[in-house]
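Enquirer: pasting a predicted model and its sequence here:
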Amino acid sequence: MAWLMAASASSPRSSSASVQPVPPYERPALTKGYLFPPDKKPARLPGFHTCVGSGGQRQTAEWYKENGIEVLYEDPVVAFDGKTQTLKTSSGKILKYGSLIISTGCEASRLPEKIGGKLPGVHYIRDVADADSLVSSLGSAKKVLVIGGGYIGMEVAAAACGWNLDTTIVFPEDHIMPRLFTPSLAKKYEDLYQQNGVKFIKGALIDKLEAGSDGRVSSAVLKDGSVVEADTVVVGIGAKPVVGPFEAVGVNREVGGIEVDSLFRTSVPGIFAIGDVAAFPLKMYNRIARVEHVDHARKSAHHCVETLLTSQTKAYDYLPYFYSRVFEYEGSSRKVWWQFYGDNVGETVEVGNFDPKIATFWIDSDSRLKGVFLESGTSEEFSLLPQLAKSQPIIDKSKLQAAASVEDALEIARSSLQSAASV
């Protein structure tokens, strides 16, 4: 059995071909704890190898050897032959497989080279080498420009605050995190970032990045002609699935990635795809989706391998989940940790004053709770969120709107959950 990139289970006679020189690790750390200044206890390997983040074993190089898994480091697959069931790596090695799991993930979207996308001092974050390069730049930086107001942009900007750097974020939308945050919710976080010295340039596009006399990036020219000085630029404008040599297996043209069924089987017998690269049926919302999240990577891997080893036929039933943790370095005046479960569709009800808690509830036209967001909750409160999003109870919107606190609102939601269970 040959597995590509990271796999979340072990099996005799299995192998994994990787583009990196180290065993698989959990990427969220790269834009969070890894970017902390040296005096603020930054995360480092082997501290976040798979699957420590979910309470599993730390899968170091020794772990793979002990479990009979051959890992080919810095030797990615470059060719695939479904008829002969073989793979060819960049070194020329031929791998024969019985079952193949494609878990090639995503790669960072990049600015074109012709507008300065490859200038020294311009960074993208997808692997440890990228993060190391950025940490090196932050150590001597004076002005940091972050391009993109999504997860990467906001997490990098928060880390830059820990270095006490002049930081600016530029993005084309009206507010940060537009795919999830409501304008009201976004404003709360924008205010917090501004209190930490971060400047926002909204509704703006990059025309080009320019170099100084030393060849290193020195500024960004926006489409409106204005110029933003920066000696370090971090680009966080999204990611795209790495289909690589496997396009012939079957690509979904709407969401990208390799199309699979509810057991992660592709259209080719014996070939599976998991994690970010998999376009799978999102059962609870009846649509095909790709989910770029470590939680889905773990769970899809487990489901796929269980299918392989036990012939299970239970459909994968994933509940969308997103989170962020920032400003967690020593000396921070305010740490941020939010979680979201479900689907952000319908009308919203916002409860709380962000001191420190705030919650947002998404309710559809049938008064069903579709999604819920919570900042700075307790463990018990966070554990309630997936129950609510999964059950989608009918909830009294007027009661939520009248709630005096986040705690009261969550209790109203909990009661709706209990009422639904008793019907």
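Expert: Yes, it's here.
Enquirer: from here on, just use CA atoms for contacts and neighbour counts.
Expert: Will do.
Enquirer: would you agree H302 falls within a helix?
Expert: Yes: looking at H302 with DSSP: H, G, I helix; E, B strand; the rest coil, it is inside a helix.
Enquirer: give me the neighbour count for it.
Expert: H302 has 16 neighbours, counted by other Cα atoms under 10 Å.
Enquirer: also G139?
Expert: G139: 12 neighbours (other Cα under 10 Å).
Enquirer: what do you get for N344?
Expert: N344 has 22 nearby residues by other Cα under 10 Å.
Enquirer: swap in I101?
Expert: Look at I101: counted by other Cα under 10 Å, it has 25 neighbours.
Enquirer: so what's the most centrally placed residue in the chain up against?
Expert: The structure's the chain has its C-alpha centroid closest to H293; by Cα atoms, centre = their mean the separation is 4.3 Å. Listed by Cα atoms under 8 Å, 6 or more residues apart in numbering, the contact set of H293 reads G275, D276, F322.
Enquirer: included below, for side-by-side comparison, is a second structure:
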Amino acid sequence: MTHFAVIGAGQAGASLVARLRARGFDGQITLLGAEPAPPYQRPPLSKKFLLGEMEEARLYLRPEAWYGEQGITLRSDCTVTALRPEAREIALADGEVLRYDRLALTTGARPRPLPVALGGDLDNVFAVRSLADIRRLAPHVRPGARVLIIGGGYIGLEAAAVAAQKGLQVTLIEQAPRILGRVAAPETSAYFRALHQANGVTIREGCGLDRLLGEGTATGAILGDGTHLDLDLVITGTGILPETRLAEAAGLTLDNGIACDAHCRTSDPRIWAAGDCASFPRGADRLRLESVQNAIDMAECAADNMLGTPRAYDPHPWFWSDQYDVKLQIAGLSTGYDRLITRRDDRGARSHWYYAGDRLLAVDAMNDPRGYMVGKRLIEAGRSADPARIADPATELKELLRP
């Protein structure tokens, strides 16, 4: 019987095996995951789950029994030690060796670690990537505790919002000149800076960490400008690294992640990749996207190609972030924009529309689902809209979708 194996039981891996069955594949499917839990959602971990508003079972993408019902062998708490493409073998930590006919790597990403030299090995320094991370962190999240959050991207800002809502004293530092500097316009940065400051968060931009203080446990920090802070815990939000170590040891080509062609195939013709770990061609460049949408869509494309249905991966990226009572929805990629149009309404909705010349590239929508929906549909259709009409609050946005 033909055997398709998938290494990595996150959003991408779960989506890929579901797609294989939905497309009629009747061979053997094995999904290998390093964590003890079945595939689960990551976005709610640092929000509703940490706030105590969601039980663990609600995180699961599907009930654990579903995999057996579909004839999918789910191997949780399973460590892969080596991949041998020339023999089509997967070596496991318990000594077992699995053979495959086709393989997908959906190994995801891991948090960028805080260097040990700065105190990254102290026991109250936490990442917010996995269930295990949140279980370690949760007992420390208590009213009045002093927390330092390192990194002003979406991970750090979402952690700051939850900590502030739980009554902690929150200081967030960002070494770059402004929060969200890599991913958003200064106007979006200013919006979220003001939001966090209104909720009691101290934000220090252009300020990095010199070192943490303490033996075994972090009790304080010296910032790059010499400021001393007393601390009870530290949360790192300095980004993620694509999990490519297994692929690299197996000799697969890497380029900002596991390098794939337009059909999600790696440098080995029997191996595909998808999700946070994989990069793909986008025009003259290569792109790697870190989002739930990309994990699902790329995994489904990889599954189709594994089944012999050629299909190029051509995504229309979208993202979201929840902070306090604000839902940020992002459509498109703003790279290369040269003009920003701001739209507001009397209900507090706000959106930022990124243009390169007359071409609409992306939209940041804050509590503005209509703006997001219209912007997303325009971008997906390769259309733009008159910036003056966007800026005019009297414009009914749905009119912009008419041919």
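Expert: Looks like it arrived, so ask away. Only a predicted model underlies this, so the values are computations on that prediction, with no experimental measurement involved.
Enquirer: related to what we said a few turns ago, any idea how far D408 of structure 1 is from the residue nearest to the centre of structure 1?
Expert: Per Cα to Cα, to the nearest Å, H293 of structure 1 is found 30 Å from D408 of structure 1.
Enquirer: any idea which of the contacts of H293 of structure 1 has the most stuff around it?
Expert: Neighbour-wise, the contacts of H293 of structure 1 (other Cα under 10 Å) top out at G275, 29 neighbours.
Enquirer: once you drop chain neighbours, what's closest to the counterpart of I115 of structure 1 in structure 2?
Expert: Under the alignment (TM-score structural alignment), I115 of structure 1 pairs with L118 in structure 2. Spatially, and ignoring its direct neighbours in sequence, L118 of structure 2 is nearest to R211 (4.4 Å; Cα to Cα, 6 or more residues apart in numbering).
Enquirer: how about the one you found, what's its match in structure 1?
Expert: Checking TM-score structural alignment: R211 of structure 2 goes with K208.
Enquirer: okay, now T84 of structure 1: neighbour count?
Expert: When neighbours are counted by other Cα under 10 Å, T84 of structure 1 comes out with 9.
Enquirer: how near is the residue mapped onto S376 of structure 1 from structure 2 to V17 of structure 2?
Expert: S376 of structure 1 maps onto N367 in structure 2, with residues paired by TM-score structural alignment. Distance, N367 of structure 2 to V17 of structure 2, using Cα to Cα: 34 Å.
Enquirer: which position in structure 2 aligns with P28 of structure 1?
Expert: Here P28 of structure 1 is matched to P43 in structure 2, going by TM-score structural alignment.
Enquirer: sorry, that was for K65 of structure 1
Expert: So, by TM-score structural alignment, K65 of structure 1 is matched to G68.
Enquirer: quick one: secondary structure of that match?
Expert: Under three-state DSSP, the three-state class of G68 of structure 2 is helix.
Enquirer: same check, this time on C207 of structure 2
Expert: Quick answer, by three-state DSSP: C207 of structure 2 is coil.
Enquirer: these two touch, right, it and R178?
Expert: No: with contact defined as Cα atoms under 8 Å, C207 of structure 2 does not count as touching R178 (9.6 Å).
Enquirer: tell me where the stretch 301-403 of structure 2 has helices.
Expert: Here the stretch 301-403 of structure 2 has its helices, by DSSP state H, counting those that start in this stretch, at 369-380, 387-391.
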